[in-house]
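Enquirer: Just a sequence and a predicted model for now, questions to come.
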Amino acid sequence: MGQTKFQGVPGILRPFKEYIEKWSLPAGSEVVFYGVPGTCTPFVELLCFAIRSLPLTLIFVPYTEEEKAQKLTMVPDVGFQATNACPPKNPAVLVIMGGLAMPNMPVGADDVASLIKRWKGSGTIGVCFMHMFQKAGWLDKMHFDLLIDADISVDVTTGQ
């Protein structure tokens, strides 16, 4: 298991894109993102933007509710947006967002581990901030082929 340090938003997007590219997925292959609506979706949109040149079907699933899944489509001059219902049929890659592991979410590690098991054969990527999967104990219950764990540092200046 290798570990590499990166910086900033490109440090999240580049390893993600490289991992997806390594799969050499055929056109139309599904990359399915599972996350918290509103909290995870901006990061999902960034991840989609990183792989915009690949002919993939990109899908966002709120929590693990696949019946509510939405296709993510590139909208000119805006970026990726949810456009229409699109439940996953045969995911090539599952992307599990760390917001799911936050306290008080309606999803637990066992739910996501079952989901990963159900889509056996799919690649698995975890994307989180501030060691959320580790803190929540999820890494003991599931395996990610790629784990992107970023830190957030915030400086706020007022009165400039």
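Expert: Thanks, I have the structure now.
Enquirer: For the rest of this, base every contact and every neighbour count on C-alpha atoms.
Expert: Will do.
Enquirer: Do you have the strands of the protein handy? List them.
Expert: Secondary structure of the chain (DSSP state E): strands located at 30-35, 57-62, 70-75, 79-85, 91-97, 123-129, 146-150.
Enquirer: ok, and here's another one to check against it:
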Amino acid sequence: LVVLGGLAMPKIGVDPVEMKRLVGEVTGGDGLVIGVCFMGIFERTGWYNHIGFDYVLDSVIDTELFER
């Protein structure tokens, strides 16, 4: 099961406790759980305390400005 980081954004309003319940329901408690997010959103919103991710792909976006 892949959990997308956008769900952890505060303005979206998904409760991590409810997501943990849903993950358990979908996987039967015995499935692989992969998180995909940007900029540490799962860590910043405390989702690691609720969901037992097997793997997390956490990308960081670097911005560079080039001028002529």
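Expert: Alright, I've got the coordinates. Being a predicted model, the structure only gives us computed values, none of them experimental.
Enquirer: about what we covered before: to Val112 of the first structure, which of the strands of the first structure lies closest?
Expert: Smallest distance to Val112 of the first structure across the strands of the first structure (Cα to Cα): 8.1 Å, for strand 91-97.
Enquirer: which position in the second structure aligns with Met97 of the first structure?
Expert: Mapped onto the second structure by TM-score structural alignment, Met97 of the first structure lines up with Leu4.
Enquirer: Tell me how many other residues crowd its match.
Expert: By other Cα atoms under 10 Å, 15 other residues sit near Leu4 of the second structure.
Enquirer: what's the answer for Ala82 of the first structure, then?
Expert: When neighbours are counted by other Cα under 10 Å, Ala82 of the first structure registers 18.
Enquirer: for it, what are its contacts?
Expert: Ala82 of the first structure makes contacts with Phe60, Gln70, Lys71, Leu72, Thr73, as judged by Cα atoms under 8 Å, 6 or more residues apart in numbering.
Enquirer: same thing but at 7 Å, please
Expert: Going by Cα atoms under 7 Å, 6 or more residues apart in numbering, Ala82 of the first structure touches Gln70, Lys71, Leu72, Thr73.
Enquirer: Just the endpoints, please. Distance across stretch 128-147 of the first structure?
Expert: 8 Å (Cα to Cα, to the nearest Å).
Enquirer: distance of the nearest residue to Pro91 of the first structure once chain neighbours are set aside from Phe60 of the first structure?
Expert: Nearest residue to Pro91 of the first structure, sequence neighbours excluded (Cα to Cα, 6 or more residues apart in numbering): Glu30, at 4.7 Å. Distance, Glu30 of the first structure to Phe60 of the first structure, by Cα to Cα: 10 Å.
Enquirer: what do you get for Ala92 of the first structure?
Expert: Ala92 of the first structure sits at a distance of 14 Å from Phe60 of the first structure (criterion: Cα to Cα).
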